[in-house]
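> have a look; sequence and predicted model below, questions after that.
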Amino acid sequence: MTAHANELAVDVRGLRKRYGDVTAVDGLDLRIRRGEVFGLLGPNGAGKSTTVEILQGNRLRDAGEVSVLGADPATGTRAWRSRLGVVWQDESAPAELTVRETVRHFAHYYPRPRDPERVIDLVGLRAKADSRIKALSGGQRRRLDVALGVIGDPELLLLDEPTTGFDPAARRGFWDLVRLLADEGTTILLTTHYLEEAEALADRLAIVTRGRVVAEGEPQTLRDLHGTGATVEWTEPDGTPHAEHTRTPTKTVAGLMDRFDGEIPGLRVGRPSLEDVYLRLTGQEAAR
């Protein structure tokens, strides 16, 4: 990427982090443009959470250069931290307080917070504003976590596995919230195990394995560059189904059109999915 430094919310070069004999992050490079939604994908132990912790300034790196919103997280000031929002997997709000009390309390930690009432509306908790946190559903608590992540009006929002444990309806509702925040200009870094979620939300993706980025780009670009061709399926005149894996599906279909003299029974062309690409690049294809 050739973007200038002031166009980048995150600029990471050669990041390394070890825990004893275990290398969690091994020369990772990452560049996130301001205003985009960026997805960080990888299996458990790939180094995603460690990377996010380093970006937030909560964990020191062993080597490499890191710039987040123009500053080194290792020496980030309180003013710099106020420009970040973080939503971790674990809940952070006290169970006995109400939604409104909690959001208002956290607003006092920031120099220029969003209006607490507007944030409650933003995350869809108006009907639960006076409910105690312990009475909320899992999806509602996750929305509250997001409220606490955005109450400071962050320039960069870090979302670490934000929809783990959500049912499908709650997950789709959360996607709408992320899109709304992105439309307002918030830069968002999303780590997730849900490939459908990453494809639905992210402008660009990075796939990480063994502490390194092995592929980066728009979802369609990753499929085009790292896919292994297409599968053309059709039905023979005797009713036998047939499938052919090919890197030239258009040529295959053209040949079938000549052979069938027009319509091809049961024709279907399947392109590589993001899941196919992910499993191959992370070495999990054989376990599928």
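Good, I have the coordinates.
> C-alpha only now, for contacts and for neighbours.
Noted.
> which helix or strand lies directly C-terminal to the longest helix along the chain?
In the chain, taking DSSP state H as the definition, the longest helix is helix 168-183. Next helix or strand after helix 168-183 toward the C-terminus (DSSP states H and E): strand 187-191.
> quick check: what element follows that following strand along the chain?
As assigned by DSSP H and E, the chain's next helix or strand after strand 187-191 is helix 195-201.
> what sits up against that next one?
With contacts defined as CA atoms under 8 Å, 6 or more residues apart in numbering, helix 195-201 is touched by V37, G39, W175, V178, R179, L190, T192, L205, P219, L274, E275.
> contacting residues around the third one?
Taking CA under 8 Å, 6+ apart as the contact definition, W175 lies against E197, L201.
> redo that, cut-off 6 Å
By CA atoms under 6 Å, 6 or more residues apart in numbering, no residues touch W175.
> ok, it to S67 distance?
28 Å (CA to CA, to the nearest Å).
> same thing with H105?
Taking CA to CA as the measure, H105 and S67 are separated by 30 Å.
> what's the burial count for Y19?
Residues within reach of Y19, counting by other CA atoms under 10 Å, total 9.
> that should have said T252, apologies.
Neighbours of T252 under the rule other CA under 10 Å: 15.
> what of the one 5 residues further on?
Applying the criterion other CA under 10 Å, we find 13 residues in the vicinity of M257.
> second one coming, line it up with the first:
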Amino acid sequence: MALLQTIKIQTKQVLNIFNTKEVAEHFLDSHYIPFDILQGISGEILEIIESITQKTTHYRILETGMGTGRFSYPFAIELAKKFPDSKLYGLDSSRAMLSEAEKYLPPDLSIKYEHVSLNKPLSYPPNFFDASISFYVYHCMKNWKQALNNVIRAIRKPTILFFIKERSQWGFHLDNRFDGIEMFDETYYRFWKEYFKNREIITPLPKVDISASNLDILGTYLEKKGFQHITKISAFKWKRKIDYREDLQSINLGLFTKLRIGLSAQDRAFLRKQMENWLTKEHIDYTKRIWEIPATIEIEVFYTG
């Protein structure tokens, strides 16, 4: 079975791991992007917002799915530099993630963050925010269309939505449809599914619509609602230093990267040994080639006046 198909099967078993202490505590490390890169990207976003709104003061920016504050921190710094009287509002449905954000974010930053479900109407009045930013969030939601509509109602016109995603190994894979390489088969998938079946760390989320992971689908939905679309590839890039054997696990197992941080050393050693049995030189060379591509950020902007 081709990897693209297998990932599609696997992601339907959406796992509620982002609200676990184990994952939240390691999120900044397991999803590392250099801080100065995130600051540069934040500056690019603020320039786009200013060019569309033609405002020069008092911005209210909404970040949906702020998590541990990985992007909130550098963005709030750049926001304060460019528009000192502005504020960032961060929302997330994971108490575990927000608990880590409270430890990570300096108290003097102009950020208000709170625990909410975006699938419910926001507590903010209509036209309260100037723009919304999200870092690869909506595919994790039970009903992304409902969540997106709740966000849109809270943004004044011109309504501006930013969808930010890392363009590294996954961006390369998806753009090239994995070069047709079959990384693993149905038996392989069943092995991992069986291994994690009785672990408390993973909880199935029923009836989750993951189609928002495809920005073409999300974009088509917004364009039907009258939004215009801009794609910007960030000028900021960074080079990864990786153990490509370990990162092949990330590609093959998807959510396993996040799950394994909650496992014992004995479990990790066992899983690594099992993984070695499936690796071939073709897999290793391919993965190494992917990770040698400099990573950057793709910024999708949707706006309507």
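That came through, no problem. Note that the structure is predicted; figures quoted are calculated from it, not measured.
> TM-score of the superposed pair?
Overlay of the two chains. TM-score (TM-score structural alignment, normalised by the length of the first structure): 0.29; 124 aligned residues with a CA RMSD of 5.1 Å.
> higher neighbour count, H105 and S67 of the first structure?
Higher neighbour count among H105 of the first structure and S67: S67, with 18 against 13, using other CA under 10 Å.
> tell me the contacts of the more buried one?
Listed by CA under 6 Å, 6+ apart, the contact partners of S67 of the first structure are V10, D11.
> three-state assignment of it?
S67 of the first structure carries the three-state label strand when classified by DSSP: H, G, I helix; E, B strand; the rest coil.
> from G14 of the first structure, how far out is it?
Separation of S67 of the first structure from G14 of the first structure (CA to CA): 12 Å.
> quick one: the strands in the first structure, in order.
Residue ranges of the strands in the first structure, as given by DSSP state E, are 8-19, 22-33, 37-41, 63-68, 84-87, 156-160, 187-191, 204-209, 212-217, 230-235, 241-246, 268-270.
> who wins for proximity to G139 of the first structure among those?
strand 84-87 (13.6 Å; CA to CA).
> for I297 of the second structure, grab the count of nearby residues.
Count around I297 of the second structure with other CA under 10 Å applied: 21.
> part of a strand, is it?
Yes. Secondary structure of I297 of the second structure (three-state DSSP): part of a strand.
> how about it, what does it touch?
With contact taken as CA under 6 Å, 6+ apart, I297 of the second structure is in contact with K165, E166, R167, S234.
> same thing with L189 of the first structure?
Each residue near L189 of the first structure by CA under 6 Å, 6+ apart is listed here: F38, G39, L158.
> what's the local residue count around the first one?
Residue neighbour count, defined by other CA under 10 Å, stands at 25 for F38 of the first structure.
> what of the second one?
As a burial measure, the neighbour count of G39 of the first structure was computed by other CA under 10 Å and equals 28.
> now do it against V214 of the first structure, distance only.
14 Å.
> likewise for the first one?
Spatial separation of F38 of the first structure from V214 of the first structure under the definition CA to CA is 15 Å.
> okay if I get the strands of the first structure as JSON lines plus distance to E117 of the first structure?
Shown next, in JSON lines, are these (distance: least, CA to CA, whole Å):
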{"stretch": "strand 8-19", "distance to E117 of the first structure": "28"}
{"stretch": "strand 22-33", "distance to E117 of the first structure": "30"}
{"stretch": "strand 37-41", "distance to E117 of the first structure": "25"}
{"stretch": "strand 63-68", "distance to E117 of the first structure": "29"}
{"stretch": "strand 84-87", "distance to E117 of the first structure": "18"}
{"stretch": "strand 156-160", "distance to E117 of the first structure": "20"}
{"stretch": "strand 187-191", "distance to E117 of the first structure": "22"}
{"stretch": "strand 204-209", "distance to E117 of the first structure": "32"}
{"stretch": "strand 212-217", "distance to E117 of the first structure": "37"}
{"stretch": "strand 230-235", "distance to E117 of the first structure": "50"}
{"stretch": "strand 241-246", "distance to E117 of the first structure": "55"}
{"stretch": "strand 268-270", "distance to E117 of the first structure": "47"}
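> so which of these comes closest to A147 of the first structure?
Once those are compared by CA to CA, strand 84-87 is nearest, at 9.0 Å.
> what helices or strands is the closest one leaning on?
helix 138-150, strand 156-160 (3 or more CA pairs under 6 Å, 6 or more residues apart in numbering; DSSP states H and E).
> go again with 10 Å.
Here strand 84-87 of the first structure touches helix 48-56, helix 138-150, strand 156-160, strand 187-191, going by 3 or more CA pairs under 10 Å, 6 or more residues apart in numbering; DSSP states H and E.
> please consider this matter closed, and thank you.
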